[in-house]
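Undergrad: Need a 3D model of the sequence below.
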Amino acid sequence: MAGQHLKNLITSQERLRDQVAHALRAALIAGELQPGTVYSAPALAADFGISATPVREAMLDLAGEGLVEPVRNKGFRITEVSERDLDQYTELRALIEVPTIGAITASADRRKLEELRPVAEEIVTSARDHDLIRYLDADRRFHLSLLALSGNDRLVETVGDLRKRARLYGLTALAERGLLVASAQEHHELLDLMLAGDAAAAEACMARHLGHVRSLWAESDERAGAVAATAR
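TA: Okay, here's the model as predicted:
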């Protein structure tokens, strides 16, 4: 992993611990940190050009999210996510999000829905630009802000946690193949249906969108497997 790349992710705008956690998530997404591999805090700290303490703190934050697991006297192992895990995360999200989208369509202030249009466009633009960090950040803000219109904070918190655990590894290759753009454009379609007041169609769109996200996970897994086989 390129130390200079990690250094570039560190700024003075937020707590060092939070910055490191964000950078580590970015490295996971880009495939720079590999599932099943153990990384030591001192080694990562050297890449960041900082002390090991904030790295350990950030790794503990990621452990709380299920992204890594501590390995005694060695460091932290990047958690591997099985196909069964991904299927279950998708099922849970569908059980929660699909009916919630229908309810929000029937009750939400249309102005609040329209306010999400720039975020939907940011998702599309970042997908086209292969800006994965911005893509995932905009996608997270869109979905959680939309669900927040339900007024149920615990629901939003639960979906946020599911999203963290069902992260995508090696998204870079998918973005370069243009596979993220179609999924990104579905956010505009969803908003159009909700603004039209068509709850049934909005629910169907949300279900289809989650299915496409699961397909991207499968694509990412296949790419990771191919890379591992080549390495061997």
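
Undergrad: hey, let's count contacts and neighbours off CA atoms from now on
TA: Will do.

Undergrad: Check whether the residue of the chain positioned farthest from its centre sits in a helix, strand or coil.
TA: Distance to the chain centre peaks in the chain at residue 73, reaching 29.5 Å (criterion: C-alpha atoms, centre = their mean). On the three-state scheme (DSSP: H, G, I helix; E, B strand; the rest coil), residue 73 is labelled coil.

Undergrad: So residue 209 sits against residue 183, correct?
TA: Yes: counting by C-alpha atoms under 8 Å, residue 183 is a contact partner of residue 209 at 6.8 Å.

Undergrad: Can you list the buried residues in the helix or strand hosting residue 157?
TA: Applying DSSP states H and E as the criterion places residue 157 in helix 153-165. If you call a residue buried by 16 or more other C-alpha atoms under 10 Å, then helix 153-165 has these buried ones: 155-156, 159-160, 162-163, 165.

Undergrad: ok, so of those residues, who is nearest residue 36?
TA: Of all the buried residues of helix 153-165, residue 165 has the smallest distance to residue 36: 14.9 Å, by C-alpha to C-alpha.

Undergrad: For residue 81, see how far away that closest one is.
TA: Per C-alpha to C-alpha, to the nearest Å, residue 165 is found 8 Å from residue 81.

Undergrad: Next: residue 140.
TA: 20 Å.

Undergrad: Check residue 134 too.
TA: For residue 134, the distance to residue 81 - C-alpha to C-alpha - is 23 Å.

Undergrad: Could you pull out the strands in the chain for me?
TA: Along the chain, the segments classed as strands by DSSP state E run 38-39, 68-71, 75-78.

Undergrad: TSV for those strands, including mean neighbour count and distance to residue 213?
TA: Compiled in TSV, the strands of the chain are given as follows (neighbours: other C-alpha atoms under 10 Å; distance: least, C-alpha to C-alpha, whole Å):
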stretch	mean neighbour count	distance to residue 213
strand 38-39	18	28
strand 68-71	18	22
strand 75-78	20	21
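
Undergrad: To compare with the earlier structure, here is another sequence to fold:
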Amino acid sequence: MSAPTSSNLRTLGQRETLRDRVRDALRAAVISGELEPGAVYSAPTLGARFGVSPTPVREAMLDLVKEGLVVAQPNKGFRITEVSEQDLDNLAAVRLLIEPPTVRDCVPVIPDRDLPALRALAQDIVDAVDREDLIGYIRADHVFHLALLGYSGNRHLVDVVSDLRTRTRLLGLAPLLRSGRLDRSAAEHHDLVDLIEARDPAAAEELMRRHIGHVRGLWASGTEEP
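TA: This is a model prediction of the structure:
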């Protein structure tokens, strides 16, 4: 896989079909806990919630069944899967093994010309927080991190991280957003671009390690672990 270029970085989060856009929104709603773990939702109910007809919702939810995020319930709808604390710990542990060293290795190879586009992706995350748009935050965060990891040139690594992120639950994000405390985490993405621009791989690796640590602390429950 070739690394992203400045011409396509800004299109990484764009989708061509309504089904894809609905799937992304539903996936983010599951990850954030806006769709409650263990609850069953019908396609018409979700369609009304997201302002679309039941058909693209039903199609999108079938995609999420394949991802293991929901389970089809005949004649009822879709049940949101529950993930154990141990599974979440394990997911974060694997991400820590992969992402920080990969970011470290990417820092020297990211062209200067791509920095404005990465900065714009980081700003998308901040803007979502300013709008109090939790689903938008998760989607923008996903796009930024996969774009960054794309500079590794390893499509398999990017796919693995994408799957790990999808299976994670960040149920503490909603209260953090309401309290205004998510701003600092959003700003860390600009901090990361600053370190890339400064060509400081070690500091970028450490920031990414701390950032992922939020997954099982700040973002999981709304409070940092001791």
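
Undergrad: re the thing from before, between the strands of structure 1, which one is closest to residue 104 of structure 1.
TA: Here strand 68-71 is closest among the strands of structure 1 (C-alpha to C-alpha), at 34.5 Å.

Undergrad: How far does stretch 83-98 of structure 1 sit from its chain's centre?
TA: With C-alpha atoms, centre = their mean, to the nearest Å as the basis, stretch 83-98 of structure 1 stands 14 Å off its chain's centre.

Undergrad: Just to confirm, what residue range of structure 2 does it align onto?
TA: Using TM-score structural alignment, stretch 83-98 of structure 1 lines up with residues 85-100 of structure 2.

Undergrad: ok, residue 182 of structure 2 touching residue 176?
TA: Yes: counting by C-alpha under 8 Å, residue 176 is a contact partner of residue 182 of structure 2 at 5.3 Å.

Undergrad: So for those two, which sits in the more crowded spot?
TA: Taking other C-alpha atoms under 10 Å, residue 182 of structure 2 and residue 176 do not tie; residue 182 has more neighbours (24 against 18).

Undergrad: got the contact list for the more buried one?
TA: Taking C-alpha atoms under 8 Å, 6 or more residues apart in numbering as the contact definition, residue 182 of structure 2 lies against 129, 173, 176.

Undergrad: before we move on, what about residue 188 of structure 1?
TA: Under the criterion of C-alpha under 8 Å, 6+ apart, the neighbours of residue 188 of structure 1 are 117, 120-121.

Undergrad: again, only this time at 7 Å
TA: Residues in contact with residue 188 of structure 1, defined by C-alpha atoms under 7 Å, 6 or more residues apart in numbering, are residue 120.

Undergrad: what does residue 144 of structure 2 give?
TA: Counted by C-alpha under 7 Å, 6+ apart, residue 144 of structure 2 has contacts 121-122.

Undergrad: Aligned to it, what sits in structure 1?
TA: By TM-score structural alignment, residue 144 of structure 2 lines up with residue 142.

Undergrad: Tell me how far its match lies from residue 56 of structure 1.
TA: To residue 56 of structure 1, residue 142 of structure 1 is 30 Å away according to C-alpha to C-alpha.

Undergrad: What of residue 136 of structure 1?
TA: Distance from residue 136 of structure 1 to residue 56 of structure 1, counting by C-alpha to C-alpha: 24 Å.

Undergrad: out of these two, which sits in the busier spot?
TA: The neighbour count for residue 136 of structure 1 versus residue 56, taken as other C-alpha under 10 Å, is higher for residue 56 (21 against 18).

Undergrad: The more buried one maps to what in structure 2?
TA: Match for residue 56 of structure 1 (TM-score structural alignment): residue 58.

Undergrad: Can you name the residues that contact its match?
TA: residue 43.

Undergrad: do residue 159 of structure 1 as well
TA: residue 93.

Undergrad: Map it across to structure 2 for me.
TA: Per TM-score structural alignment, residue 159 of structure 1 is aligned with residue 161.

Undergrad: Would you check how far apart the closest residue to residue 203 of structure 1 other than its chain neighbours and residue 207 of structure 1 are?
TA: In space, and not counting its chain neighbours, residue 203 of structure 1 is closest to residue 98: 5.1 Å by C-alpha to C-alpha, 6 or more residues apart in numbering. Applying C-alpha to C-alpha, the value for residue 98 of structure 1 to residue 207 of structure 1 is 6 Å.

Undergrad: Residue 231 of structure 1 now?
TA: 37 Å.

Undergrad: So for those two, which residue has more residues nearby?
TA: residue 207 (21 against 7).

Undergrad: Return the residues in contact with the more buried one.
TA: 94, 98.
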